[in-house]
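In: task: produce atomic coordinates for the following.
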Amino acid sequence: MTTLIYWFRNDLRLTDNPALVEACLHADHLLPVYIFPPQSKTHHFLGFPREGHYRQTFVRESLDDLKAQLRGLGSDLLEYEGEPADVLATLARTIGADAIYCERIEAPEEMQQSQQIQEQGILLKEFWQSSMCSVESLPFPSQDMPNIFTQFRKEIERSGLRFTTPLAMSSNIPALPTCLANLPREFDGQTVVQADRFTGGERSALAHLKQYLLRRLPDSYKETRNQLIGKDFSSKFSPWLALGCISARTIAADIAAYEECHGANEGTYWLWFELLWRDYFRFLHFKYGRQLYRAKGLSDAPLVKSDPVQFERWCAGKTGEPFVDAGMRELVKTGYLSNRMRQIVASYLIYDLKGDWRSGAAWFESQLIDYDVYSNQGNWLYLAGRGTDPRGGRHFNVAKQAQDHDPRGDYQRLWL
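Out: Now for the predicted structure:
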């Protein structure tokens, strides 16, 4: 009899979850778990929480949805708080687990967690599953991928690769271990506030994707994606993608089916294009790894140190630059910011306030409901000129951006 633990990380879904499918295939008994970080790691060294209340709410809703689905299949989801290696070692000893299965995450903290688990003498099987295209399907070794996104995209397109086919949900979730009464007490959850724009969970993600396609919104995506106000100007897939409530492969496959039905257009291509950018930032981790998390990134340019007062004003939306302040206040009040505004406010911190890009990246991690370690790090490196882009960063002219994207001042009036 084989007993396995399935450790949910940023893959809070049952559909297109290769690691979970493999665990179900090889287990007679399966214990699904989720682990919150210990209290000592919940705050950034700059003093603010690493996970703001909007993301806490979204995580809570996503876990509740996952738990309900698992219970409907005769299983459950157990939640704990602490260092994953310690929690999982205790659980493995208690139930006599033969191995732990989980998603592979190529970022320093997550890789350290995996290493610590293995140092406990536990067999850990990790599966890469967060990208639209699998590593194996790439037309080049991931360690030798092109540095520049445009070249990366052209080689992908030249090879005919669009996405890796998603997997169906496992038809059978193995029974829970029989010794549940002996397990440590579960974590009793977090105190959160209600979010007003997104509801977490796989079923909400699939419902959102369905209505987005039914309303033919992909057709207008390219024309509207840089708008600043409203719900439908962009896809809003990112919160669910960030936690893995839905996979990029599922979205790409549904867009391809939409194209079969309604025809391909600039909007459907651009949705795929943005998912490919997401893949690009992920695959860069196979090439550069921890170098992407150095203070200087991939650059040798000297660092600057943020002025604490200016940084605090930037965070609060009180810089005196109305367009930037509107964006920063939207972020604090909703946990969300359009991609266009993210670039503008980040550029303003780096180039106009001469601030440290790492502080800005940390604030985004704290505030964004759709925080994703790969995309957040990749975008801040790109804007700061510390990534792979040869242009040396992106300095946005705030006045021009305001004129282009908020000519009547509607966005600024909304948030100021």
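In: from here on, just use CA atoms for contacts and neighbour counts.
Out: OK.
In: now the strands: where do they sit in the stretch 51-200 of the chain?
Out: Using DSSP state E, counting those that start in this stretch, the strands found in the stretch 51-200 of the chain span residues 78-81, 99-103, 124-127.
In: would a markdown table of those with distance to residue 117 and mean neighbour count be doable?
Out: Listed next are those as a markdown table, based on distance: least, Cα to Cα, whole Å; neighbours: other Cα atoms under 10 Å:
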| stretch | distance to residue 117 | mean neighbour count |
| --- | --- | --- |
| strand 78-81 | 15 | 18 |
| strand 99-103 | 9 | 22 |
| strand 124-127 | 7 | 16 |
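In: right, and those strands - which one's nearest residue 9?
Out: For the strands of the stretch 51-200 of the chain, proximity to residue 9 was assessed by Cα to Cα; strand 99-103 is nearest, at 6.5 Å.
In: that older thread, would TSV of the strands of the stretch 51-200 of the chain with distance to residue 89 be doable?
Out: Shown next, in TSV, are the strands of the stretch 51-200 of the chain (distance: least, Cα to Cα, whole Å):
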stretch	distance to residue 89
strand 78-81	12
strand 99-103	10
strand 124-127	11
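In: and residue 208, which of these is closest to it?
Out: Distance to residue 208, taken as Cα to Cα, is lowest for strand 99-103 among the strands of the stretch 51-200 of the chain, at 24.0 Å.
In: quick one: list the elements packing against the top strand by length along the chain.
Out: In the chain, taking DSSP state E as the definition, the longest strand is strand 29-36. Here strand 29-36 touches strand 3-8, strand 78-81, going by 3 or more Cα pairs under 8 Å, 6 or more residues apart in numbering; DSSP states H and E.
In: so what's residue 21 closest to, chain neighbours aside?
Out: Once flanking residues are discounted, residue 21 sits nearest to residue 170: 5.5 Å by Cα to Cα, 6 or more residues apart in numbering.
In: quick one more, to check against the first:
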Amino acid sequence: MTNPTMTATKPSPLGFSIISGRLAANSHREWPVVRRQTALVQSLISTPLRTTSTFESVVTARLLSQPIEPSTQSPAQDCLGGGTKTEGLAIVWLRNELRLHDHPAMVHACKNYSHVLPVLVLNTDQHKVVNGAMEALSIAEQDLFCRSIEELERDLVARGGHLLILKTENADDVAGTLGHLFVQLGGLIRGFIYHKGFSSVERQEEARVITAISSAIAKRNQQQTSEDEMTITPMWANTLYEWDLLSFNDANGLPDNCDDFSDLVSRVGPPKEPLPTPEEIPCPTKRFLLDLGVEGCKASQILSKMVDNASHGWLSPGERGAAVALRNYIEGKSLGSKFTSSSLSPPNGLFNALLSWGCISPKTIFHSVAQALPTMSIRRHCAELDLLLRDFQCFSQFRTSLSI
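Out: Alright, predicted model coming up:
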């Protein structure tokens, strides 16, 4: 499946712009370059960076050896498009994507529907603070998660939208909560868009959600003379590559080790560049939703923020926090290089939480590092290896889920 794309008439302002021009201090380095004003550079970094015409690092010499063909259009132009929008509401189900930059589902919704409503279902049981040895870590995670949601809310408001947060007591109620939303909004909903999960738990949740909303639509159609059309669109996100583009004949086509996986992706070419942030997200008003009985809540009403600024200063929330972490990594200020560790604390898990919650995409990290760091940089080498390993782990989980 090829991700739909959007265009933008100008670079969209985003928190990533806090990455400063200090990277220009490396401008004395010389290697073959092609200067490109990409949407990624315009959105993420306040000064243009240089990028090689091929990915030539120790890792990418083998993995991503195909050259990047110069595009006659910017990624923003490739991504936006004309066409007639469907009159109606598209629900964008946010699962692990607390960002607007490089968000395929949001881009698709804004391109194809007249109104868009991002919905986040919070499982209060999942985010309870645990007792015992891991209590401090759990509190820090919850605090960071809550503040990342609040930042996403602010970014949506700045673009004319808002975030509908619904509360549920356990994972099994997520489907029922979304199904009830379809009942409340009646025939207004024309699209349901979400990013596919990888694990068996995530895919089972998807199946329950699809069953619940399909049931709600069927009941609604029985009560009226004409049937409402509604399109369900699953999409790939949160990995460098897409399962559908890796030429797997079936689930058994996935290599059993990371070395063979790297050989496979080397035949595909470099990862796609990240999608730009939609400049405008046309949401129905809160008053309109309240009149239909749809009332959300604030993240802070569900998640407790219990960590003071001094204790979480090493990692800031949301897209802006991810931008700071990425800038520090590129400039060599971070304590470690791991993107895939299960640990939240530095040095082993610098980006783990931000990637897990989707505050930044792997494509954004990959292309920013490849554009900013020289061929033989150890940090570039480690980032590429870690991100490739993360893809392999995600697809291995997905393969396992297909057999269940």
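In: gap between the aligned partner of residue 235 of the second structure in the first structure and residue 206 of the first structure?
Out: Aligned by TM-score structural alignment, residue 235 of the second structure pairs with residue 127 of the first structure. The gap separating residue 127 of the first structure from residue 206 of the first structure is 23 Å, by Cα to Cα, to the nearest Å.
In: cool, and residue 250 of the first structure?
Out: 9 Å.
In: how about the helices in the stretch 151-300 of the first structure?
Out: With DSSP state H, counting those that start in this stretch, the ranges of helices along the stretch 151-300 of the first structure come out as 202-214, 221-224, 238-243, 248-262, 266-288.
In: any chance of JSON lines for these, columns mean neighbour count and distance to residue 333 of the first structure?
Out: Formatted as JSON lines, these follow (neighbours: other Cα atoms under 10 Å; distance: least, Cα to Cα, whole Å):
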{"stretch": "helix 202-214", "mean neighbour count": "17", "distance to residue 333 of the first structure": "22"}
{"stretch": "helix 221-224", "mean neighbour count": "17", "distance to residue 333 of the first structure": "23"}
{"stretch": "helix 238-243", "mean neighbour count": "24", "distance to residue 333 of the first structure": "16"}
{"stretch": "helix 248-262", "mean neighbour count": "18", "distance to residue 333 of the first structure": "27"}
{"stretch": "helix 266-288", "mean neighbour count": "19", "distance to residue 333 of the first structure": "25"}
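In: and those as JSON lines, adding distance to residue 411 of the first structure?
Out: Shown next, in JSON lines, are these (distance: least, Cα to Cα, whole Å):
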{"stretch": "helix 202-214", "distance to residue 411 of the first structure": "24"}
{"stretch": "helix 221-224", "distance to residue 411 of the first structure": "15"}
{"stretch": "helix 238-243", "distance to residue 411 of the first structure": "21"}
{"stretch": "helix 248-262", "distance to residue 411 of the first structure": "30"}
{"stretch": "helix 266-288", "distance to residue 411 of the first structure": "24"}
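In: of all those, which one comes closest to residue 312 of the first structure?
Out: Taking Cα to Cα, helix 238-243 is the member of the helices of the stretch 151-300 of the first structure nearest to residue 312 of the first structure, at 25.6 Å.
In: the closest one aligns to what range in the second structure?
Out: Counting by TM-score structural alignment, helix 238-243 of the first structure corresponds to 352-357 in the second structure.
In: in contact with residue 271 of the second structure, which residues are there?
Out: Contacts for residue 271 of the second structure (Cα atoms under 8 Å, 6 or more residues apart in numbering) come out as 240, 241, 363.
In: counterpart of it in the first structure?
Out: Using TM-score structural alignment, residue 271 of the second structure pairs with residue 163 in the first structure.
In: and the gap between that match and residue 365 of the first structure?
Out: According to Cα to Cα, residue 163 of the first structure stands 28 Å off from residue 365 of the first structure.
In: what's the local residue count around the closest residue to residue 334 of the first structure other than its chain neighbours?
Out: Excluding the flanking residues, the one nearest residue 334 of the first structure by Cα to Cα, 6+ apart is residue 54, at 7.3 Å. Residues contacting residue 54 of the first structure under the criterion other Cα atoms under 10 Å number 26.
In: give me the aligned partner of residue 54 of the first structure over in the second structure.
Out: Superposed on the second structure with TM-score structural alignment, residue 54 of the first structure falls opposite residue 140.
In: for the stretch 251-400 of the first structure, what spans make up the strands?
Out: Counting by DSSP E, counting those that start in this stretch, one finds no strands in the stretch 251-400 of the first structure.
In: what's in contact with stretch 126-143 of the first structure?
Out: Here stretch 126-143 of the first structure makes contact (Cα under 8 Å, 6+ apart) with 11, 17-19, 101-105, 155-156, 159, 161-164, 244, 247-249, 252, 275-276, 278-279, 282-284, 286-288.
In: mind running it again at 7 Å?
Out: The contact list for stretch 126-143 of the first structure, computed with Cα atoms under 7 Å, 6 or more residues apart in numbering, reads 18-19, 101-104, 156, 159, 163-164, 247-249, 275, 279, 283, 286-287.
In: same thing with stretch 223-233 of the first structure?
Out: Contacts of stretch 223-233 of the first structure (Cα under 7 Å, 6+ apart): 221, 234, 338, 340, 405, 411.
In: ok now that stretch, how far from the chain's centre?
Out: From the chain centre to the centre of stretch 223-233 of the first structure is a distance of 21 Å (Cα atoms, centre = their mean, to the nearest Å).
In: between the two ends of that stretch, how far is it?
Out: Stretch 223-233 of the first structure has an end-to-end distance of 9 Å (criterion: Cα to Cα).
In: what residues sit buried inside that stretch?
Out: 224, 225, 226, 227, 228, 233 (16 or more other Cα atoms under 10 Å).
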